[in-house]
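**Q** this one's sequence-less:
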């Protein structure tokens, strides 16, 4: 009985809403058109405003693999270690160190970035990312990009280096 009553109530409400929409008088809609009456004057080139992130520098990049041969071998784990220095006069907040592989090599896995809460003026942090190679990587070269970005992913300083890979 309760299910039937609930169904009747819901049906009544839905029917009333549909009937009201159908019988309501139509409102006229007015269209408008915008036309340019004078020629467009080109804007001068604009440059992004300087950011405190421009004061971040990457230095002392080191690559260490398990076999210490500077080759990323199949199944091997390695690390990229680098420092991010704040050369400015203000504390910089929400710094994201990034390590990415830019050549599109499959089966190279890099640990996700971890946000650094703040870096005081004339100070720095040491960051370590882990790189793992799958069992079936191809033998060729891979390019690793080390970068520093803000919380929105905008990169400010970066460096790249290449390493051989081996199956």
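**A** Looks like it came in fine. Nothing here was measured: the structure is a model prediction, and the numbers come from that model.

**Q** CA only for contacts and neighbour counts going forward, please
**A** Fine.

**Q** contact partners of stretch 92-106?
**A** Here stretch 92-106 makes contact (C-alpha atoms under 8 Å, 6 or more residues apart in numbering) with 52-53, 86, 108, 110, 113-121, 127, 129, 137-138, 142-151, 153.

**Q** second one coming, line it up with the first:
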């Protein structure tokens, strides 16, 4: 039990513990099976005393192994970022409301938050090339206590940029508290794209149309050879 407690507490400290029920169940099954096998081996070698010792040792080993298996099977896996994804340097954006009434209504630091913004282009050079298709991927998390409805992810360029197209936004019907969704916007670069830079704004609006979180990042553009 001391070793089992150490395993559970170790998982809590690392933040990667499996289902406690599965760990305890695995420990129980492993202990029983290990005790039985250890008892049979010890009994065959040294009589009942050997069987008793073998059962005790087998119970300990089986408990540890069963707990470890239960923990491994139920521990959440870390999400792997897509191969070749580029994590841009983002900056938070705040736009001051024009009127006092609008200022009182805006809840900028709300429960909807943007996370893990990344960019993936076809040739993985982290540049928007003419004629290339690429993606902006990000997560929207609901950090509040209530469900949020009719969430709108937004991806746009800052200012007018020629020959850059962005897939239209898709409304998310519901995000439960403590949960989130992953959103992907497709970026189309025209054949006539010129050298330069483009700044993208990634934002999320709630059902009232209020911007809850907004971040920007800049990427280089180059014309097609």
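**A** That came through fine. This is a predicted model, so every value here is computed, not measured.

**Q** Is there a quick PyMOL command that grabs whichever of the contacts of stretch 92-106 of structure 1 are buried?
**A** Applying 16 or more other C-alpha atoms under 10 Å to the contacts of stretch 92-106 of structure 1 leaves a buried subset, and the PyMOL line that selects it is:
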select buried, resi 52+53+86+108+110+116+119+120+121+127+129+137+138+142+143+144+146+147+148+149+150
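
**Q** Which ones among the contacts of stretch 92-106 of structure 1 map onto strands?
**A** Using DSSP state E, 86, 108, 110, 116-119, 127, 129, 142-149 are the members of the contacts of stretch 92-106 of structure 1 that sit in strands.

**Q** And residue 150 of structure 2? What does it align with in structure 1?
**A** Counting by TM-score structural alignment, residue 150 of structure 2 lines up with residue 94 in structure 1.

**Q** ugh, wrong one, I meant residue 140 of structure 2
**A** In structure 1, residue 140 of structure 2 lands on residue 84 (TM-score structural alignment).

**Q** Please name the residues that touch its match.
**A** 56, 57, 58, 59, 124, 125, 126, 127, 148.

**Q** With residue 14 of structure 2 instead?
**A** Contacts for residue 14 of structure 2 (C-alpha under 8 Å, 6+ apart) come out as none.

**Q** What's the match for it in structure 1?
**A** Using TM-score structural alignment, residue 14 of structure 2 lacks an equivalent in structure 1.

**Q** Helices of structure 1, start to end?
**A** All helices of structure 1, identified by DSSP state H, fall at 2-23.

**Q** which one is the match of residue 140 of structure 2 nearest to, not counting chain neighbours?
**A** Leaving aside its sequence neighbours, residue 84 of structure 1 sits nearest to residue 58 (C-alpha to C-alpha, 6 or more residues apart in numbering; 4.7 Å).

**Q** Leaving out sequence neighbours, find the closest residue to whatever residue of structure 2 lines up with residue 159 of structure 1.
**A** Using TM-score structural alignment as the criterion, residue 159 of structure 1 maps onto residue 215 of structure 2. Leaving aside its sequence neighbours, residue 215 of structure 2 sits nearest to residue 92 (C-alpha to C-alpha, 6+ apart; 4.3 Å).

**Q** With residue 207 of structure 2 instead?
**A** Using C-alpha to C-alpha, 6+ apart, the nearest residue to residue 207 of structure 2 is residue 150, at 4.9 Å.

**Q** which helices and strands sit right next to whichever strand in structure 2 runs longest?
**A** Longest strand in structure 2, counting residues (DSSP E): strand 211-222. In this structure, strand 211-222 of structure 2 packs against strand 91-92, strand 112-121, strand 128-129, strand 196-205, with contacts taken as 3 or more C-alpha pairs under 8 Å, 6 or more residues apart in numbering; DSSP states H and E.
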